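J.: Have a look; sequence and predicted model below, questions after that.
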Amino acid sequence: MSDTPFGFSNPDDDPERKKPGGESGSSANDPFGFLTGGAGGAGGFDPSQLGQMLSQLGAMFSGMGQPGSQSGPVNYDVAKRLARQQLGSSVTPVTEGTQRAVTDAAHLAELWLDAATTLPAGATKTVAWTANDWLEETLPTWKRLCDPVAEQISGMWTSTLPEEAKQFAGPMMGMLSQMGGLAFGSQLGQALGQLAKEVLTSTDIGLPLGPDGTAALLPTAVSEFSAGLERPESEILVYLAAREVAHQRLFVHVPWLRQQVLGAVEDYARGIRMDFSAIEEAAQGIDPMSLSDPSKLEELLSQGTFEPQTTPEQKAALERLETLLALIEGWVEVVVTDAVGDRLPGAGALAETLRRRRATGGPAEQTFATLVGLELRPRKVREATALWRRVTTDAGIEKRDGVWAHPDLLPDSADLDTPAAFIDTLIGGGTTAFDDPLAQLAETEAREKLERDQKTEGSGDGPAKGDDA
């Protein structure tokens, strides 16, 4: 699997073009003659080169799926099929007893959490998922995360073609788009198939991947995770259930949080840029037939030429995302620790195991890096945990949870490094921002509910006069 998003490959890579008679022309530095509009060659833009490229791409992707089933930049039918092939027929179905054990663990965890946070229970149902269930239930969110990446890359290839190439290739752009969708779908399917075997809960990688208000655990993965630990599996199940329902409390009762997290990932994806001068240089001297050989393609990709360039926009989005994920994970760890207390003797060891699992870049982090192009490792989780612990001790549970009333109230990256000023402000440093954060949270929820009710009433009898149908 490539280490770059979707295994970035460049359909414009082509060999050194030759003049009739075998002499190298001045277009040797111009793969396909596209980048300069064919001006370097005696005959200008050569349509046959585009046909050759399409033939090679068609051979590469033949047998992967039917292009006609694709709508959008990624062929998700191919992705699902390949992911299910990886999972095979060995997926253990959820028994009634297993579902009951998961439900009981979550119910017990909810009772304990009530005393550790002011945020009420957020999950409206608790389910036990198989790996196939996880794949099906989280795919809508993966579409939202992956489409911006695929759209960016597809648009880049098209934008590099000169106008005469675009005019000639116009009718064939749909085919190129479908081939790109197959490539992206293939990479996505391989990655999700691997990830589905490893995740423990719906929020295991820190993102709200599942449906709103659904707490989900994957019993098979939990059993495999428990096998190497010196604690009863039932205890581990309750601890993981506590983490899952704590995440649900936060994502359900902080209405802006889900959009803020997923929006930061989308912003990162939209900031992707490619170094086309490096791509053109890498394409010089490539054997034209090598493009149909997967091993040659893999060798070309491994050179790093097609890795996206980090932009200032991406750096800003990444910092926002890392800080927000660290704050979420730190809050969950503090709340769960307080909730389980001495009830689960191995809670401290389990928390450390999960921290190390994330910090060392396990399958979840590696897979997400492949899919979206960033490392989903909130490096400041320990600092965020320490900050929430100090806030809990110095300001109390109500003020701590009230900080989630608005994104502007949250500590930033600098606060994680030096939390003293933030805590001083929170406990009465002369500002009114934190005077009654719980009232602000209630006001925010009431406003959101009113807006939803108004939308519902407005759409009850169909579009209003003058609205678009």
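T.: Yep, it's here.
J.: CA atoms for contacts and neighbours, from now on please.
T.: Fine.
J.: in stretch 225-232, what counts as buried?
T.: 226, 231 (16 or more other Cα atoms under 10 Å).
J.: Any idea how far apart the tips of stretch 401-416 sit?
T.: 17 Å (Cα to Cα, to the nearest Å).
J.: Give me the residues contacting that stretch.
T.: The contact list for stretch 401-416, computed with Cα atoms under 8 Å, 6 or more residues apart in numbering, reads 117-119, 254, 256-257, 319, 323, 380, 383-384, 387, 421-422, 433-434, 436-438, 440-441, 444.
J.: Mind giving me the ChimeraX command for buried ones among the residues you listed?
T.: Here is the ChimeraX selection string for the buried members of the contacts of stretch 401-416, based on 16+ other Cα under 10 Å:
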select :117,118,119,254,256,257,319,323,380,383,384,387,422,434,437,438,440,441,444
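J.: In helices only, show me the contacts of stretch 401-416.
T.: 257, 319, 323, 383-384, 387, 421-422, 437-438, 440-441, 444 (DSSP state H).
J.: Tell me how far the residue lying closest to residue 99 once chain neighbours are set aside lies from residue 241.
T.: Using Cα to Cα, 6 or more residues apart in numbering and skipping residues adjacent in sequence, the residue nearest residue 99 is residue 128, 5.4 Å away. Shown here: residue 128 relative to residue 241, a distance of 11 Å by Cα to Cα.
J.: Okay, one more to line up with it:
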Amino acid sequence: MSDTPFGFGLPPEEPENGDEGKKKDPTESGQSAGGPGNPFGFGPGAGGDNPFAAMFGAMNPNDLGAAFQQLGQMLSYEGGPVNWDMAKQIARQTVSQGTADGSKDASVGPSERTAVDEALRLADLWLDGVTSMPSGSVSTVAWSRAEWVEASLPAWRQLVDPVAERVGLAMGDVLPEEMQAMAGPLIGMMRSMGGAMFGQQIGQAVGTLAGEVVGSTDIGLPLGPAGKAALLPLNVEKFGKDLSVPQDEVRLYLALREAAHQRLFAHVPWLRSHLFGAVEAYARGIKVDTSKLEDVVGQFDPSQPEQLQDALQQGMFQPEDTPEQKASLARLETALALVEGWVDAVVHEAAKSRLTSADALRETMRRRRASGGPAEQTFATLIGLQLRPRRLRDASRLWASLTDARGLEGRDALWEHPDMLPTAGDLDDPDGFVHHEQADFSELDKMLGEAAQGSGTAAPEKSKPAEGEDGENDSAEDGTDEGKDGRDR
């Protein structure tokens, strides 16, 4: 964890063009950022580590009144653990500033919308031949970066609020019960500021991520509305800029990935809650270093809110590793690998005979996901989770082998229940899992066939009626035991 507020630090800001290697001295203007003469980090010399400075920026004295008005709004915030109004505002501001490479957000034009719609529809047609799951896209959309921010914020809220809630509760738990009533206003002020700081941090991170994502499912989780397949034309172009691959092929390959994710999340109803639940389980196991919090509460001066920020920057909320957290992370990591592996396998099967650059695009995407791209870093920044599908290649090979052994329907049937899916141990031996599953599948098929033949034979001289019935019951029981064995795996 980093040493920034709440232990979920943001990556350092990129230098402005022409300022590479030049580090700004906060004392250049004669004031120290966040110091006695500048308690909130406003104005020239404001340090980049101060969330208030990051929000207000270099400020003209004429704007100081507006700044304090906004600060008052922060302190009067009485909502949930995160000030999501502020998060949205900061994210939109970050998007409007453009990315480090100089690209600016822009409205999506008619021709781009048409190109995205056609690519997503064609991708769905291609996927029909490589998976038994029908289309999961009710509609298609081409988003600007700002539109992606608007559409994804509800999912971010679901992911971040559980962790932020734990932090907020810790602020009220550090004082003895008999003192909490007297310190109520102080605790309320700290919680309001904590919600504002979380909101500022999330807003900046989501706004930065908006400059990188190419669709609504980049991180293996559905961040957009259900059934809405989306691409960001500006970021699709940026993704393929240095690949020496025709832009149409890049768009179509990314459309295949987006459409495949949509199918999986639409037709595996438990998957979304399974993944988001792992995050919530992690939040329940989080531990807060209350000793530092006790110190700052005891010395907190409401007239100097920068004291709270300084304490937060020292890593007051460093989550501890617990068995519960490790188990949640293990489940999440395995599930992400299975999701990404399935998408990788079906997309490659659909693209390999149609796109000349399918292999190159597949390898590029694999490296982007496995090495921890901006999406994975954003999650690590916000909630301390590494959403990296480390076992992507193993999972992809396992799904491909299952396709050969069981066919499309047999492979996709494993998504019917989480207990039927391969485990982390199975990813260590994909071939062993496939052969074991194939043996079970063949035996079950054989027993069901014999049961059907026995129950459909009415002639007494062929066999005794009871035998057909017993055979059917035995088969059903064996099938149940077999499913149980699969779940135990």
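T.: Looks like it arrived, so ask away. Everything numeric here is computed off the predicted structure, so don't read it as measured data.
J.: And the TM-score between these chains?
T.: Once the chains are laid over each other, their TM-score by TM-score structural alignment, normalised by the length of structure 1 reads 0.76; 387 aligned residues with a Cα RMSD of 3.1 Å.
J.: Map the residue nearest to residue 99 of structure 1 onto structure 2.
T.: By TM-score structural alignment, residue 128 of structure 1 lines up with residue 142 in structure 2.
J.: thought that match was touching residue 232?
T.: Yes: if you go by Cα atoms under 8 Å, residue 142 of structure 2 and residue 232 touch, sitting 5.7 Å apart.
J.: Tell me which of those two has more neighbours.
T.: More crowded of residue 142 of structure 2 and residue 232, by other Cα atoms under 10 Å: residue 232, with 27 against 24.
J.: pretty sure that one contacts residue 211?
T.: No: Residue 232 of structure 2 lies out of contact with residue 211 (Cα under 8 Å); the separation is 9.4 Å.
J.: so what sits against both of these two?
T.: Counting by Cα under 8 Å, 6+ apart, the residues touching both residue 232 of structure 2 and residue 211 are residue 145.
J.: what about residue 367 of structure 1, distance to residue 52 of structure 1?
T.: Here residue 367 of structure 1 is placed at a distance of 33 Å from residue 52 of structure 1 (Cα to Cα).
J.: Could you do residue 403 of structure 1 as well?
T.: 59 Å.
J.: Neighbour count for these two, which is higher?
T.: residue 403 (21 against 14).
J.: Now do the SS call for the more buried one.
T.: Three-state call for residue 403 of structure 1 (DSSP: H, G, I helix; E, B strand; the rest coil): helix.
J.: what residue of structure 2 matches up with it?
T.: So residue 403 of structure 1 corresponds to residue 414, using TM-score structural alignment.
J.: any idea how far that match lies from residue 420 of structure 2?
T.: 5 Å.
J.: Who are the contact partners of residue 134 of structure 1?
T.: 196, 202.
J.: 7 Å instead, please
T.: residue 196 (Cα atoms under 7 Å, 6 or more residues apart in numbering).
J.: How much space separates it from residue 171 of structure 1?
T.: Between residue 134 of structure 1 and residue 171 of structure 1 the computed distance is 38 Å (Cα to Cα).
J.: same question, residue 416 of structure 1
T.: Applying Cα to Cα, the value for residue 416 of structure 1 to residue 171 of structure 1 is 53 Å.
J.: The equivalent of residue 373 of structure 1 over in structure 2 - nearest residue in space that isn't next to it in sequence?
T.: In structure 2, residue 373 of structure 1 lines up with residue 384, judged by TM-score structural alignment. With Cα to Cα, 6+ apart as the criterion, residue 384 of structure 2 has its nearest non-adjacent residue at 6.3 Å, and that residue is residue 8.
J.: Correct me if wrong: the one you found contacts residue 163.
T.: No: between residue 8 of structure 2 and residue 163 there is no contact under Cα atoms under 7 Å: 10.8 Å.
J.: what residues are shared contacts of those two?
T.: residue 383.
J.: do you know how far residue 358 of structure 2 is from residue 394 of structure 2?
T.: 19 Å.
J.: before we move on, the earlier item: how about the ones in helices among the contacts of stretch 401-416 of structure 1 in CSV, adding distance to residue 107 of structure 1?
T.: Formatted as CSV, these follow (distance: Cα to Cα, whole Å):
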residue, distance to residue 107 of structure 1
257, 24
319, 35
323, 30
383, 30
384, 27
387, 28
421, 38
422, 35
437, 28
438, 25
440, 29
441, 25
444, 28
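J.: what lines up against residue 116 of structure 1 once you look at structure 2?
T.: Residue 116 of structure 1 maps onto residue 130 in structure 2, with residues paired by TM-score structural alignment.
J.: And its match, how far from residue 258 of structure 2?
T.: Residue 130 of structure 2 is 15 Å from residue 258 of structure 2, by Cα to Cα.
J.: Out of those two, name the residue with the larger neighbour count.
T.: residue 258 (28 against 18).
J.: Name all residues that make contact with that one.
T.: With contacts defined as Cα under 7 Å, 6+ apart, residue 258 of structure 2 is in contact with 215, 217, 229.
J.: Which of those sits closest to residue 309 of structure 2?
T.: Distance to residue 309 of structure 2 across the contacts of residue 258 of structure 2 (Cα to Cα) is lowest for residue 217, with 33.7 Å.
J.: how close does the equivalent of that closest one over in structure 1 get to residue 385 of structure 1?
T.: Matched to structure 1 by TM-score structural alignment, residue 217 of structure 2 sits across from residue 203. The gap separating residue 203 of structure 1 from residue 385 of structure 1 is 18 Å, by Cα to Cα.
J.: Make sure residue 126 of structure 1 is indeed in a helix.
T.: No: checked against three-state DSSP, residue 126 of structure 1 lies outside a helix; its state is strand.
J.: quick one: residue 119 of structure 2 is in a strand?
T.: No: judged by three-state DSSP, residue 119 of structure 2 forms no part of a strand; its state is helix.
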